[in-house]
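**Student:** pasting the structure only:
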C-alpha cells in the first residue's frame, strides 16, 4: 500500500472487541478504503459495461502490473466490458464496497467467509499449478530467534490485521506455541510487541531495525530468503509453493523460522446482486484460462516467476475451514 493507505493510519471500521471483530464497516470504508477510487460506477465509456475488480489489499504499484494480463484477457475475451482494477486500503473495506455495489468482483477469503451468501464463487486461484500458498515468519540471518517461542519479548511486524498469511496464521501459531497474543489482532499483543501495516512494509520494518522479525506470505517472503536456506525448506513448501524461483532475488536477506501448512489461495467471486450476463462469461474465461492463453497478454517485462493468476479450481466453503478455525481462535468472528 502507499503511504496514505496504511491500515494502522486509517484504522479498521467497525466495533473492535476481543471476541467479536466486525469485518464489515460502513459507507466511509467504501469511499476511503479503495485506493484511487472516486466514483466507481461513474465515468468511462458508456458503450461498455463498467466492472470494478477488487484486488487483494497490498501495494497498488506492485499489484496492478501483476494482474494486468488477466484483466487485459477478460477485456479482450468478453465483449462489451471495461474491467478496472482497484486496490482496497484493507480487508475491511471490501465487504462494504460489494454491499453498496461499488464493485463487482473480488478475490479474498476473509470477505467470502464473512458472508458467503453475498457472493457467487468462481473458484480458487491457481498459479504455476498450485492452489496453495504459505505464511512464513522471517528474521535477519544473525538474529538469535530460532523458533516461535523466541518471539516472546520481541517486536514483530505483521501485514494487515485481517490478512490470513500476514497476521491470522502467525498469531495462531504463536498462541499454539504458548505465547499470550493478548488482544491481537484487534489490539495490543501480550508477550510481544506488534505492528500491523502490509506485507511489504512488514519486511521493510525489519530492514529498518524497527522490528525483530516479520510475518508475510510466501510470494512476498521467498524473494527475501537467502538461497542458502532453501535446503531447509519443509517438503510441503518445496512441493506446493509457486514462488521458489524467486528465492534470494530481493533485499534485505532474511531467514525463515516457521512455515505454515499449505493455505488455500484466495477465492475469486462476484457479488450475487450483480445482475449481468457478463458475470457468467467472465467466470467461464477465468476457469478456462491457462498459462499459455495468458502469455499472449504478458508485457515484455512481466515476471513469469511470480504470476498472480493462471486459472481457477472448483472450491467450496469447506476448503477454507482451516482459515475459519484460526480466525475464531484469535478472536475474529467471521460471521459478524
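**Tutor:** Cool, got the structure. All figures in this text were calculated on a predicted structure; none of them were measured in a lab. Numbering: from 1, shown residues only.
**Student:** going by C-alpha atoms from here, please, whenever you check contacts or count neighbours.
**Tutor:** Fine.
**Student:** residues near residue 84, how many?
**Tutor:** Residues lying near residue 84 (other Cα atoms under 10 Å) number 18.
**Student:** verify the assumption that it is located in a strand.
**Tutor:** Yes: Residue 84: assigned to a strand according to DSSP: H, G, I helix; E, B strand; the rest coil.
**Student:** apart from its neighbours in sequence, what residue is nearest it?
**Tutor:** residue 52 (5.0 Å; Cα to Cα, 6 or more residues apart in numbering).
**Student:** I figured the one you found was touching residue 102, is that so?
**Tutor:** Yes: assessed by Cα atoms under 8 Å, residue 52 is found in contact with residue 102 at 7.4 Å.
**Student:** mind listing the shared neighbours of these two?
**Tutor:** Contact criterion Cα atoms under 8 Å, 6 or more residues apart in numbering; residues shared by residue 52 and residue 102: 40, 41.
**Student:** now for residue 58, how many residues are close by?
**Tutor:** The number of residues near residue 58, taken as other Cα under 10 Å, comes to 26.
**Student:** from residue 124, how far off is residue 205?
**Tutor:** For residue 205, the distance to residue 124 (Cα to Cα, to the nearest Å) stands at 31 Å.
**Student:** who has more neighbours, those two?
**Tutor:** residue 124 (24 against 19).
**Student:** okay, one more to line up with it:
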C-alpha cells in the first residue's frame, strides 16, 4: 500500500482501539438502528475479537478497513472488543454490523439469533486448526489427571481452542470435573481456572509459573517459536491436543438487511490478496493478518464445536454471564 493511498484515507479511518471499546458502547446505552438503517448513517461497524493484540489492530486491519470503506461506500469503523461475548451481544443489538470472532462464540451467537455466520477464514494454508493444553518443559506433569488441584490458564470463556476444547479434553480424556465451566467461576472443578483473556496471555501465565498449564490455540506455538522471552522450544510442550477444528468465521448482525449482508459477503469474496498483508503492503511480514482467504459458510460448518458445547452442557445463557 502506497504512502499516498494511506494518507488519502485518513479522513475515513476511525479506529477505536481501547480494549473496552464495545463495553463502553453498551455502557452508553447505544442501540442498533434496525435493518433498514444499517448503513443509513454511512458507517459499517466492524468488531474485532480479543484474539487480536490492541497494539497490532491498526497495522493489521488498516487495509481491510480501507477496502470495506470503498467497496461498501461507507466508513468502516474497527472496534476491538474486550471479550467474545461483547462481540456477539453487539451484533445481536445492532450496535455492530460485522465481526470476526471465534467458532464457539459464533455458533452460540447463531443459535441464539444474535449473529449469522456467513464466511469462514483460511489461515496458514488450512481451513482447520488445533487446540491444546501446554505445560512447561521442566514440569513434572505427564498426563491430564496430574492437573488435579493445579491452576490452569485459559484464554476467553468463549474461546474455542483456548477454553472449550481444553475443557472438553480435561473432562473426557483426563477424567477431571470441570464444574460449572466455562459459564461459571469454576465452582466444583478439580482445578483452579485462570481466564487470562487471550491466547498469548494464557501462554505467558503458564510460562511464568502462575499456572501449571495453559489451554491455547495451536497457533501460539508459532507465535512463540522465536520470542525474546519464554520461547516455545525452550519453555513449553504439548500435554494434549485436538486437531481438525474449523477455523474462525466472519459473522454479521441479524439486523442487517439482506442487501447489506450480501454486499459484505461479496466484498470479502472478491477482495484482493493485499488486504491481508497489513499497512506495509508486503506479504510475509509482521503486520500480516493470520488469515489470507475466505469462503462462504454457515453454522453447519461448526457442528463439531456445537457438539462439544452440548456435551459440556454449555448453552446460550453464557451471554448473560459474561
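**Tutor:** Great, that's in hand. All of these numbers come straight from a predicted model, not from anything done at the bench.
**Student:** rewinding a little: whichever residue in structure 2 pairs up with the residue nearest to residue 84 of structure 1: how many residues sit nearby?
**Tutor:** Under the alignment (TM-score structural alignment), residue 52 of structure 1 pairs with residue 45 of structure 2. Neighbours of residue 45 of structure 2 under the rule other Cα under 10 Å: 23.
**Student:** isn't there a strand covering residue 251 of structure 1?
**Tutor:** No: read with three-state DSSP, residue 251 of structure 1 is coil and lies in no strand.
**Student:** how close does it get to residue 223 of structure 1?
**Tutor:** Residue 251 of structure 1 is 8 Å from residue 223 of structure 1, by Cα to Cα.
**Student:** quick check: residue 312 of structure 1 touching residue 125?
**Tutor:** Yes: contact criterion Cα under 8 Å: residue 312 of structure 1 and residue 125 qualify, at 4.9 Å.
**Student:** for residue 176 of structure 2, list the residues it contacts.
**Tutor:** 145, 148, 170, 189, 190.
**Student:** farthest-apart pair in those, please.
**Tutor:** 145 and 189 (12.6 Å; Cα to Cα).
**Student:** what strand or helix carries the counterpart of residue 263 of structure 1 in structure 2?
**Tutor:** Under the alignment (TM-score structural alignment), residue 263 of structure 1 pairs with residue 245 in structure 2. Using DSSP states H and E, residue 245 of structure 2 sits within strand 236-246.
**Student:** also residue 202 of structure 2?
**Tutor:** Here residue 202 of structure 2 is assigned to helix 199-207, by DSSP H and E.
**Student:** and that helix, what does it pack onto?
**Tutor:** Secondary-structure packing of helix 199-207 of structure 2 (3 or more Cα pairs under 8 Å, 6 or more residues apart in numbering; DSSP states H and E): strand 128-136, strand 151-154, strand 213-217, helix 219-224.
**Student:** what does the last one rub up against?
**Tutor:** Okay, so that is helix 219-224 of structure 2. Defining contact as Cα under 8 Å, 6+ apart, one finds that helix 219-224 of structure 2 is touched by 129, 130, 199, 200, 203, 230, 231, 232.
**Student:** go again with 7 Å.
**Tutor:** 199, 200, 231, 232 (Cα atoms under 7 Å, 6 or more residues apart in numbering).
**Student:** what's the local residue count around residue 282 of structure 2?
**Tutor:** Considering only other Cα under 10 Å, residue 282 of structure 2 is surrounded by 14 other residues.
**Student:** ignore the last one, residue 292 of structure 2
**Tutor:** Residue 292 of structure 2: 18 neighbours (other Cα under 10 Å).
**Student:** what's the counterpart of it in structure 1?
**Tutor:** That one, residue 292 of structure 2, aligns with residue 310 by TM-score structural alignment.
**Student:** ok, residue 105 of structure 2 touching residue 158?
**Tutor:** Yes: counting by Cα atoms under 7 Å, residue 105 of structure 2 does reach residue 158; the two are 5.4 Å apart.
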